[in-house]
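A.B. asks: Need a 3D model of the following:
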Amino acid sequence: MRASNKPDSNSQSVMGIPHFLAIPFPIPGHINPLMQFTQVLAKYGCKITFLSSDENYHKLKSAGGEHGRVLESHSHIKLVSLPDGVDPEDDRKDQAKVISTTINTMRAKLPKLIEDVNALDIDNNISCIIVTKNMGWALEVGHQLGIKGALFWPASATSLASFNSIQRLIDDGTIDSKNGLPIRKQEIQLSSNLPLMEAAAMPWYCLDNAFFFLHMKQEMQNLNLAERWLCNTTFDLEAGAFSTSPKLLPIGPLMANEHNMCSLSQEDITCLEWMDQQPPQSVIYVSFGTMVTMKSNQFKELALGLDLLRRPFLWVVRKDNGIVVNYAYPDEFRGSQGKIVGWAPQKKILSHPAIACFISHCGWNSTMEGVYNGVPFLCWPFCSDQFMNKKYICDVWKVGLAFQRGGNGLILREEIKNKVDQLLDDEEIKGTSLKLMEMIIKNKAQGDGNLSKFINCAKE
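C.D. replies: Predicted coordinates:
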C-alpha cells in the first residue's frame, strides 16, 4: 500500500466525522467524478481515503500535476493505492480484461488495506465504502467486515435503473438471459413514467458483449448491498428514474460545488486564451471524452465537416490518456478557423461566453456539464449509456439534435455542417437549454439537502 498526505500532527480526530473509503473503477470517467465528489465531502468536514490503482496513483501524484495540487490542498483527503493487475502492455480499452483483472487482484488485498488504514487512525476508522460501477465486489468485502456501503454512479440515474431492471426484463421475456439482446423487436419502457426507448439504447446492448451484460447482472447483486445509490443528477432532470428504487438519491449538480478543476490528462489552457478572442456564442466545441476512438475515415469526415462550417471551432483530439491515437488529418483539411488541443479544461470551456454548441459523445459527465451551462448539443453517441443520454437530450429535454449516418455508416461532412447550422438557427432549442440550466441551478438546494442526509446517515 502506498499512502500520501500524512495526518497533520496538529489536528485531532473528531468523533462523529464519517471516514469514507472511495474506490473508483480505474478509468478517467470514474476517477474524475468520484474525485470531484470526495472534494465536496471534504468541504463538509468528512475524512476520505481515496484508493486508486498504482498506475493512476502516480498520475494523481505526478510532480506539478493538477490533481496533485488539488489533493494536497485538502487535509481531509489521503491517497492510497493497490495494483489492479493490468500489465503495462495490456490494452486498457479491453474492458473485460480490466474488469476481471481488477476484481481478482484488488479484492484479495482490500481487507489488509482497510486494516492498515484503520490502524493509522484508531479513533476514526473507515465508516463507509463508496464505489463506482464495476467495483461492487468492494461492497461485499465491506459488508463482511461490518462497514456500510454506498454507490456513486458516474452515469445517469436512468441507466442505473435499466441495469437494475435486467432480471425483470429477462423474466418478462424482453431480453435474452445470456447476452441481453432483445428477443423481439420492441421498445422498452423501464417504468410507466420513463420514456419508451429502443432496445439499442439500453447501456449493455450496443456493446454486443455477453461478458459485460453477465458481469452487470452479477454486479447489480453486489451494488444492492449499498444503502444508497448516489447520482450526479437532479430529481427534475430524471424524475421517472427515482420511482424505480428507494435507494436512488440525486445529489447534483456537483459542478455547483466545485471550485477546483481536476483532470487526469494534461490540459492545454491556451485554448482559454483563444476562446477569449472569439465572438460571443460563436465557438463549436468538439470533444468525445476519455475513452472513445474514431475510425480514420470518420475522422476525415469530421475534419472536413468542421472546415465546411467556416466558423471557429475548438476540437479535442486526445493524445495523453494512455491510449495511442494515431489520426491522420486529410490533405485538404485547413482548420484555419479552429484550434486543436490534446485535452481541454472542459468545465471552463462550457461556461465561456464564446461557446455556441457542444458536439459530444453524450457521456454523462459531459452531458451534465453541458446542460448545467445551458449549452445546446449535437449528439454523436458511440456506446454504453450514451444512446440513452442522447434520447434525453433530443427527445425529453429537447436541448439538442442528433447526427444521422449515411448509407456507408458514416456521419458525413455535409451532415455535420447542416446540423450545426440548423442548431445554431434554432432559437427554441437555445431557449429551452437556458430554461433547463435554470431548473438545474434551482435543484441545487435539494441536492445539497440529500447530500447532508447521506453524510448524517454515515455518521450513525
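A.B. asks: Going by C-alpha atoms from here, please, whenever you check contacts or count neighbours.
C.D. replies: Will do.
A.B. asks: any idea whether the closest residue to Ser282 other than its chain neighbours is helix, strand or coil?
C.D. replies: Using C-alpha to C-alpha, 6 or more residues apart in numbering and skipping residues adjacent in sequence, the residue nearest Ser282 is Ala356, 5.0 Å away. Assigned with DSSP: H, G, I helix; E, B strand; the rest coil, Ala356 falls in the strand class.
A.B. asks: Make sure Ala356 is actually in contact with Leu424.
C.D. replies: Yes - using C-alpha atoms under 8 Å, Ala356 makes contact with Leu424 at a distance of 7.4 Å.
A.B. asks: more neighbours, those two?
C.D. replies: Neighbours were counted for Ala356 and for Leu424 using other C-alpha atoms under 10 Å; Ala356 has more, 24 against 16.
A.B. asks: For that one, give me its contacts.
C.D. replies: Going by C-alpha atoms under 8 Å, 6 or more residues apart in numbering, Ala356 touches Pro280, Gln281, Ser282, Val283, Ile284, Tyr285, Val375, Pro376, Leu424.
A.B. asks: Second chain to compare with the first, below:
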Amino acid sequence: SAMVHVVIVSFPAPGHINPTLQFAKVLLQRGIQITFGTTVQAQAYIASSTTTDGISFATVSDGFDSEADVNNSEPHYPRRYERYGSASLAELIRSLTASGHPVDCVAFNFLLPWAARVAHEHGIPSALIWPQPVSVLALYYHYLFTCPESFADLSKEIQLPCLPPLVTEDLPSFFLPGNTHPHAIPMLREMFDNIHENKCGWAFTNSFDALEEDVIASLREHKINATGIGPLIPSLTPKTIKQAVKEAGKKEEIACNGAHEKPAISNDQNAASEEKKPEPSEQDNKPKKSELVEWLDAKPAGSVVYVSFGSIADVKSLQIDELAAGLMGIDHPFVWVIRPPADYPGFPAGFEDVVEKRGMVVRWCAQVEVLNHPAVGGFVTHSGWNSTLEGLVSGKPMVCVPQWSDQATNAKIVSHKWKTGLRGRKNDKGVIEREEFKRCVGLLMGEESGKEMRENAAKYKELAKLAIQEGGSSDLNIKAFIEALQPQPAVAAAPPPPPVEEHKERTME
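C.D. replies: Have a look, this model is predicted:
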C-alpha cells in the first residue's frame, strides 16, 4: 500500500478542510502516500492549527496566492476557484508524475466537481468526500433528479424517502428565495453528473452506516453509492483562515476567563525565554491541562452547558445579548465560545459577575476535548455537520440553533429522527430569544425531559465507536477503497500443456 498515492483537494474553508484532512490522516496511517492540495491561505490555517507529519502539501491556486485576506464565502468565489484551480490541479498531477510520484486517485470535497473532471482527463479515478450527512446528500439528489416538483410549493410539507416530513424552515438555505449563493445548486448538479457518468468512482460521506443505513440504501437504488467512512472528527481548532494568516508566526493563548482575551506571544519571545530554561524534568514533560479543562474538572458530571455557534458563524450583536441574558437566567454552569464583532458594545450589565461565579467565556477551544469531558451535559450548537457529529460521537444531547446551508436539515434530523436533541425557535429577526433559550436548555438538562435525548445520544456514541474499530463498517469501507487502488499483480501466462503421449493398446495374442 506504500506505493498508492492519493491527492486530496479541499475547498479552503474550515468546515471542508477539517474532515478532508482527517481522512488524509486516516489514509496516511494505513500506508498511503498523501498530497494535500488547497490554497496558500488554507495551508497557513492548517499549519497554525494541527500537526500534519507525513502529509505533503501543494498549492491548488485560487489566483490569490499573494493575498492574505481572501473572502472564500463570496458568492462567485467557487467559480473563480474552478477557473484557476482546474489548471493548477492539472499541473500538479503532471508534476507529480514527472517526479516519479504518479497519482492513483484524486479525492475532493463539495464545491469542487471540476476536480473529478481534471482527474478523468488524466485517466485517474476520483472520489467525492461529502462533508455533510447522507440525509442532506439524498435531499439534494431528490431536489435535482427524482422529484423536483415536490419542491415547487415550499409552503407545503415535503415527503421524501427515509427522511422526516420537511417544511420550509427545515430545508437547506440554497433552496430558499433569499439564497445568496447561486453557484451551489449548479455545482451540486455537476457533482451528481460526474457520478452518473462514471467520472467519480466513490461517494464517501462523513457519516457511518448505523446512523443513516436506510438513507444509504435508498440512494443506492439510484446508483449513488454513498459510503460511510466516518466519523471523521477534526483535530483542527476552530480558527478562521483569516485569523490563521494574520497570526502566522504567533502563538495565541487558548482560553480566557470572563470576556478578556490574553495577548499573543511571538515565536521570537518564546525562543528567547526557552534558552534560559533549565532542562525539563519528567513532571514538565507531562501534558499540561488548559485553564478551561481544569475549570471543567471542578464541576459535577453532566452539569455544564456548552454553547458554540461554530468557527465562522457571524453572530449578531442582538443574538449575543440574548444568549448572554439566557445564560444569566439558567442555573447551570456554562462554557460559551464567542467572538463578538469589533463593534460589539459589551455584554449586558451583570453578565461578568455571573461568569465569575459559574461561567467560562472563551474565544475558541478544543471542542472535541470539551464535549468529551464528563462535566458537559448539553451542547447548544449552530448544527453545522462537523459540530453535530462531534456532539453525537461525544454522546451529548443538543439544542439546535441553525443558521444557514445544511444546518436546518441537520437540526430536523437530530430532533425528529435520531431524537438526540431539540430545535430552538428563532424570532422574525433570526434570533433565539432569552426565554426560548432558557426553555430549551431546561428541557435538555432536565432529569425527565432530557432522559430520552441522553439515552439516544449515548446509543449513537457507542455505534460511532464500533464503526471505526477494526472490522467496523467505516473501517471496512476504507480498506475496500485502498484495496481497489492497489496495483494488481500481473497474471503469469499459463505454461503450455505437456505433450500428449500416443496411447498404444496392447494387442492380445
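A.B. asks: what's the TM between chain one and chain two?
C.D. replies: Superposed pair, TM-score by TM-score structural alignment, normalised by the length of structure 1: 0.85. Supporting alignment: 419 aligned residues with a C-alpha RMSD of 2.2 Å.
A.B. asks: picking that back up, residue in structure 2 matching the residue nearest to Ser282 of structure 1?
C.D. replies: Matched by TM-score structural alignment, Ala356 of structure 1 corresponds to Gly377 in structure 2.
A.B. asks: Quick one: classify the aligned residue in structure 1 for Trp404 of structure 2 as helix, strand or coil.
C.D. replies: In structure 1, Trp404 of structure 2 lines up with Cys383, judged by TM-score structural alignment. With three-state DSSP as the basis, Cys383 of structure 1 sits in coil.
A.B. asks: I figured Cys383 of structure 1 hits Ala200, correct?
C.D. replies: No - applying C-alpha under 8 Å, one finds Cys383 of structure 1 not in contact with Ala200, separated by 9.6 Å.
A.B. asks: Give me the common contacts of the two.
C.D. replies: Any residue near both Cys383 of structure 1 and Ala200 by C-alpha under 8 Å, 6+ apart counts here, and that gives Cys206.
A.B. asks: hang on, the earlier thing: tell me which of the contacts of Ala356 of structure 1 fall in helices.
C.D. replies: Within these, residues falling in helices by DSSP state H are Leu424.
A.B. asks: ok, which pair from the contacts of Ala356 of structure 1 is furthest apart?
C.D. replies: Using C-alpha to C-alpha, the contacts of Ala356 of structure 1 span at most 14.4 Å, a distance reached by Pro280 and Pro376.
A.B. asks: Counting neighbours, go ahead and name the busier of those two.
C.D. replies: Ranked by neighbour count (other C-alpha under 10 Å), Pro280 of structure 1 and Pro376 place Pro376 first, with 28 against 13.
A.B. asks: what's the single longest helix in structure 1?
C.D. replies: Under DSSP H, structure 1 gives helix 427-459 as its longest helix.
A.B. asks: scratch that, structure 2 is what I was asking about
C.D. replies: helix 77-98.
A.B. asks: that older thread, mind listing what's buried along the longest helix of structure 1?
C.D. replies: Within helix 427-459 of structure 1, the residues scored as buried using 16 or more other C-alpha atoms under 10 Å are 429-430, 432-434, 436-437, 439-441, 443-444, 446-448, 450-451, 454-455, 458.
A.B. asks: those strands in the stretch 1-150 of structure 2, which residues are they?
C.D. replies: 5-9, 33-38, 56-59, 105-109, 126-130 (DSSP state E, counting those that start in this stretch).
A.B. asks: Reformat these into a markdown table and put mean neighbour count and distance to Ala325 of structure 2 next to each item.
C.D. replies: Putting those into a markdown table (neighbours: other C-alpha atoms under 10 Å; distance: least, C-alpha to C-alpha, whole Å) gives the following:
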| stretch | mean neighbour count | distance to Ala325 of structure 2 |
| --- | --- | --- |
| strand 5-9 | 25 | 43 |
| strand 33-38 | 22 | 41 |
| strand 56-59 | 17 | 45 |
| strand 105-109 | 25 | 39 |
| strand 126-130 | 26 | 37 |
